[in-house]
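Asker: Would you be able to build a 3D model of this:
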Amino acid sequence: MDTLAFDGRMGASGDMILAALLDAGGDPDVLAPVEDALGVEYVVGRTTTGGIDAANVDVRYADNAETQRHEHEHGAEHGHDHHHDHATDEHAAEGHGPTRRYDEVIDVVERMALPDAVEERALAIFERLGNAESAVHGTDLDATHFHEVGADDAIADVVGASLLFADLDPDRIVTTPLSTGDGEVEMAHGTTTVPAPAVVEIAADADYSIQGGPVERELLTPTGAAILAEVADGVETLPTMDVRASGYGAGDHETGDRANALRVLLGETAGDLRRESITVLETNVDDVSPEMLGGLQETLTEAGARDVSILPVTMKKSRPGHLIKVVVKPEDADRVARRLAEETGTLGVREHGAGHRWVAERETRTVDIELDAETYPVDVKVASDREGTWLDASAEYEDALAVARETDRPVREIMARAERALDE
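Answerer: Here you go, the predicted structure:
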């Protein structure tokens, strides 16, 4: 599987993502629609940070791009700041373009005539940013003013990254936990602590996790957080992969002997399982009839449960009871917990944040088996990894039971024949 893996231990920003993707082999020519629409140019240079040679990207207005390219390449050698996607209103006034409302940003993107998949991804990223800003400031989404990510350079970051993802076209994108930094940061409306409130809102809906440190700087910006929230699955460590390309995207901060750079690796990984966010609900009961317990599998599954387990336990005063454990998606937890309380009469349901589970891709295939010159269809469930490699095949019991009754044969024989037919 072709995988693009981000190493987020020094955070991420829009320009760092852009630079890393270009450094890993992304074609800069695909950025032309943004340059034409906004009248800007992506100025790509090199710098050294923490002893690492890295790419850096500045978005500049095209009328003086050559002068700015010279300043960018030479200024980077001395650690000059040229681009921040957490710019304040004053920073925007210095040449990074106007700030805009959410609906105005959407209009700018839609007028770029991008490929459908690229436009869809860019708009989804801005929706994450808009929802985060509206939640922080208590405004409606369309009325939300993008003080920090509505400028031309930030639009260029989001759309440019979307174009480069399409150019590199990996099968999967992942990121390790993203470092936010520590300390305080100046925003358009005042000073706040790191991570910025918008970053916290975005991370809450992302698959990746965040961590503080390792320096007192803002390392994870709203734009960087939103881009990776939209495209990347979270992983705890870099996956095992055969690397064919890598890239480093430099940030603007001076971080001593630490490289202020976002690293990205591109290569082949073995087919793995799909990572799915879950939470676990549980309750203890000692006065629920066996009939009610037996029906919980069906009723809780109808309410959204992914898995239901019932275990015998010994409760207070040595009373026999049962522990009911239910695996659910986080967004279904409230509904399933209420159904569990209604069905059992329990006075409390505990929730454990299990985080994730790894699940195989599943599909059902129908096979025909021949018995006594008759043909019988049987459904078989197939489990596979993300590359399509089969992990297991299991005939549906109810189908096999129906055939077994009709042919007066053991259910085990029917299931084995169906599974063998699929394998053949």
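Asker: Please make it C-alpha for all contacts and neighbour counts, starting now.
Answerer: Will do.
Asker: quick one: the helices in the stretch 201-350 of the chain?
Answerer: Taking DSSP state H, counting those that start in this stretch as the test, the helices found in the stretch 201-350 of the chain are 222-231, 290-303, 333-344.
Asker: Which residues belonging to the helix ranked longest in the chain are considered buried?
Answerer: Across the chain, the longest stretch assigned as helix under DSSP state H is helix 116-137. Buried positions in helix 116-137, judged by neighbour count with 16 or more other CA atoms under 10 Å: 118-119, 121-135.
Asker: again, but for stretch 172-188
Answerer: 173, 174, 175, 176, 177, 178, 179, 180, 181, 182, 185, 187.
Asker: I figured residue 286 hits residue 320, correct?
Answerer: Yes. Residue 286 lies in contact with residue 320 (CA atoms under 8 Å); the separation is 6.4 Å.
Asker: For the two, indicate the residue with more neighbours.
Answerer: Taking neighbours as other CA atoms under 10 Å, residue 286 and residue 320 compare with residue 286 leading, 17 against 13.
Asker: so which of the buried residues of stretch 172-188 would you say is closest to residue 153?
Answerer: Distance to residue 153, by CA to CA, is smallest for residue 187 among the buried residues of stretch 172-188, at 16.8 Å.
Asker: on that earlier part again, just send the helices of the stretch 201-350 of the chain back as a markdown table, with distance to residue 146 too.
Answerer: Listed next are those as a markdown table, based on distance: least, CA to CA, whole Å:
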| stretch | distance to residue 146 |
| --- | --- |
| helix 222-231 | 11 |
| helix 290-303 | 39 |
| helix 333-344 | 33 |
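Asker: what's the closest of the ones you listed to residue 311?
Answerer: That would be helix 290-303 among the helices of the stretch 201-350 of the chain, by CA to CA, at 10.5 Å.
Asker: helices or strands next to the longest helix of the chain in the packing?
Answerer: Here helix 116-137 touches helix 102-110, helix 152-168, helix 197-204, helix 222-231, going by 3 or more CA pairs under 8 Å, 6 or more residues apart in numbering; DSSP states H and E.
Asker: Which SSE is immediately downstream of that helix?
Answerer: Sequence-wise, the next helix or strand downstream of helix 116-137 (DSSP states H and E) is strand 145-146.
Asker: which of the helices of the stretch 201-350 of the chain is buried the deepest?
Answerer: Mean neighbour counts were taken over the helices of the stretch 201-350 of the chain using mean count of other CA atoms under 10 Å, and the top value, a mean of 25, falls to helix 222-231.
Asker: which strands and helices sit next to that one?
Answerer: Against helix 222-231 (3+ CA pairs under 8 Å, 6+ apart) you get helix 14-23, helix 116-137, helix 152-168, strand 172-175, helix 197-204.
Asker: Could you also give me the structure for this second sequence? I'd like to compare it with the first:
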Amino acid sequence: AHGCAVEAVTFHEVGAVDSIVDIVGACVGFELLGIERFLASPIHLGRGFLGCAHGRYPVPVPATAELLKGARVYTSDIEAELVTPTGAALLATFCEDFGPMPEMRLEGIGYGAGTRDFPDFPNLLRVMLGETHAASGQERLLMLETNLDDASPQILGHVLERARQVGALEAFAVPVVMKKGRPGTLLALLCRPEHREALLTLLFRETPTLGVRFYEVERRALAREVISVETPYGPIPVKVATLDGEIVNAAPEFEACQQAAERHRVPVREVLLAALVEFRRRQREG
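Answerer: Next comes the predicted model:
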């Protein structure tokens, strides 16, 4: 943002002791509380002008605006700076999404009051600590979808593979019939909110789509772990899924079985069967 090397940047207000205390104190607090995810409401920036070390600047000041790229922000008729560069840096660093509060079991609430008084609302920052459904295998995700009638199979395959690399939890294509009876493809990507922008960029750059729709979905997933079993073809990892502590599914990792089959020149199904037999034997023996 400064157009120069990091070493050449000179701090003014943000280098003051109070800013350093704010940042270090927040980080220490987050660590002590054991926070795993950070979410925030859309950010109220304020408006107007203010004076700083380089003169008179519009609200939000350039540093705040730069830091909050990608965040959901808004303004109102309040003539004041409501988000400082220090606050923006903390939000941009820790928050994975900006929107409504997720469903959670509320465990604690904290307030921080500013020194400035506003006539129509309290000058407070509220932090709410809670446990979401993610702890029990349920989480809120985003589904991204676009309909394509002019993309080649080679492009679709490439995009699906790249989407998984970028952060898609699931990526699939479904044949559909579009307007005027044209055959087409519904391309769908399931992701966490923090990967939305990267996946949108991928779809716009790599496909001919002119628009992508996205919406929130809920997913409940079984608890999973990977264990290794010894077979005549070497160790094979087995993915084990449990429900309320009970094993309900077990599947050998196919790629590992495929590699073992190639090394020993046997059919893949033999390696898969050997891994399952050994896994079940271990289960019976406890």
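Asker: Minimum distance to residue 402 of structure 1: which of the helices of the stretch 201-350 of structure 1 has it?
Answerer: helix 290-303 (20.6 Å).
Asker: ok, and what's touching the closest one?
Answerer: 307, 308, 310, 335, 336, 339, 340, 343, 344 (CA atoms under 8 Å, 6 or more residues apart in numbering).
Asker: Looking at these, which one is closest to residue 354 of structure 1?
Answerer: residue 307 (13.5 Å).
Asker: contacting residues around the nearest residue in space to that closest one that is not next to it in sequence?
Answerer: Counting by CA to CA, 6 or more residues apart in numbering, residue 307 of structure 1 lies nearest to residue 327, which is 5.1 Å off, once chain neighbours are set aside. Counting by CA under 8 Å, 6+ apart, residue 327 of structure 1 makes contact with 278, 279, 280, 281, 305, 306, 307, 308.
Asker: Then residue 76 of structure 1?
Answerer: By CA under 8 Å, 6+ apart, residue 76 of structure 1 lies in contact with 45, 46, 47.
Asker: And it, how far from residue 181 of structure 1?
Answerer: Applying CA to CA, to the nearest Å, the value for residue 76 of structure 1 to residue 181 of structure 1 is 22 Å.
Asker: Please apply the same query to residue 299 of structure 1.
Answerer: For residue 299 of structure 1 relative to residue 181 of structure 1 (CA to CA), the value is 46 Å.
Asker: can you check residue 125 of structure 1 too?
Answerer: Distance from residue 125 of structure 1 to residue 181 of structure 1, by CA to CA: 22 Å.
Asker: Ok, residue 278 of structure 1 next?
Answerer: 28 Å.
Asker: Check residue 45 of structure 1 too.
Answerer: Residue 45 of structure 1 is 25 Å from residue 181 of structure 1, where distance means CA to CA.
Asker: For stretch 267-285 of structure 1, buried residues please.
Answerer: Quick answer for stretch 267-285 of structure 1 (16+ other CA under 10 Å): 267-269, 272, 275, 278-285.
Asker: Which of these fall within strands?
Answerer: Applying DSSP state E to the buried residues of stretch 267-285 of structure 1, the entries found in strands are 267, 268, 269, 275, 278, 279, 280, 281, 282, 283, 284, 285.
Asker: ok, the third one touching residue 242?
Answerer: Yes. Because the distance of 6.6 Å satisfies CA under 8 Å, residue 269 of structure 1 is recorded as touching residue 242.
Asker: Relative to residue 70 of structure 1, which of the helices and strands packed on helix 222-231 of structure 1 is closest?
Answerer: Closest to residue 70 of structure 1 of these is helix 14-23 (CA to CA; 17.5 Å).
Asker: In structure 2, which residues correspond to that closest one?
Answerer: Helix 14-23 of structure 1 corresponds to no residues in structure 2, going by TM-score structural alignment.
Asker: got the contact list for the closest residue to residue 103 of structure 1 other than its chain neighbours?
Answerer: Spatial nearest neighbour of residue 103 of structure 1, chain neighbours left out: residue 142 (5.4 Å); criterion: CA to CA, 6+ apart. Applying CA under 8 Å, 6+ apart to residue 142 of structure 1 gives the contacts 101, 102, 103.
Asker: May I ask which of those has the most neighbours?
Answerer: Neighbour-wise, the contacts of residue 142 of structure 1 (other CA under 10 Å) top out at residue 102, 24 neighbours.
Asker: measure that residue to residue 276 of structure 1 for me?
Answerer: Going from residue 102 of structure 1 to residue 276 of structure 1 by CA to CA gives 30 Å.
Asker: got it, and residue 21 of structure 1?
Answerer: 26 Å.
Asker: Then residue 363 of structure 1?
Answerer: Distance from residue 363 of structure 1 to residue 276 of structure 1, by CA to CA: 17 Å.
Asker: before we move on, what about residue 153 of structure 1?
Answerer: 34 Å.
Asker: How about residue 75 of structure 1?
Answerer: With CA to CA as the criterion, residue 75 of structure 1 and residue 276 of structure 1 are 45 Å apart.
Asker: and if you look at residue 132 of structure 1?
Answerer: 23 Å.
Asker: hmm, back to that, would CSV of the buried residues of stretch 267-285 of structure 1 with distance to residue 258 of structure 1 be doable?
Answerer: Listed next are those as CSV, based on distance: CA to CA, whole Å:
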residue, distance to residue 258 of structure 1
267, 25
268, 28
269, 28
272, 33
275, 31
278, 35
279, 37
280, 39
281, 42
282, 45
283, 48
284, 51
285, 54
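Asker: so which of those residues comes closest to residue 221 of structure 1?
Answerer: residue 275 (25.0 Å).
Asker: pretty sure the closest one contacts residue 359?
Answerer: Yes. Using CA under 8 Å, residue 275 of structure 1 is in contact with residue 359, at 6.4 Å.
Asker: rewinding a little: which one of the helices and strands packed on helix 222-231 of structure 1 lies nearest to residue 216 of structure 1?
Answerer: Comparing these by CA to CA, helix 197-204 comes nearest, at 16.1 Å.
Asker: can you give me the strands for the stretch 101-250 of structure 2?
Answerer: Secondary structure of the stretch 101-250 of structure 2 (DSSP state E, counting those that start in this stretch): strands at 104-113, 124-132, 138-148, 170-177, 183-191, 213-220, 223-231, 234-243, 246-252.
Asker: Can you redo these as JSON lines, where the extra columns are distance to residue 94 of structure 2?
Answerer: Converted to JSON lines, those look like this (distance: least, CA to CA, whole Å):
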{"stretch": "strand 104-113", "distance to residue 94 of structure 2": "18"}
{"stretch": "strand 124-132", "distance to residue 94 of structure 2": "13"}
{"stretch": "strand 138-148", "distance to residue 94 of structure 2": "18"}
{"stretch": "strand 170-177", "distance to residue 94 of structure 2": "25"}
{"stretch": "strand 183-191", "distance to residue 94 of structure 2": "18"}
{"stretch": "strand 213-220", "distance to residue 94 of structure 2": "21"}
{"stretch": "strand 223-231", "distance to residue 94 of structure 2": "26"}
{"stretch": "strand 234-243", "distance to residue 94 of structure 2": "31"}
{"stretch": "strand 246-252", "distance to residue 94 of structure 2": "35"}
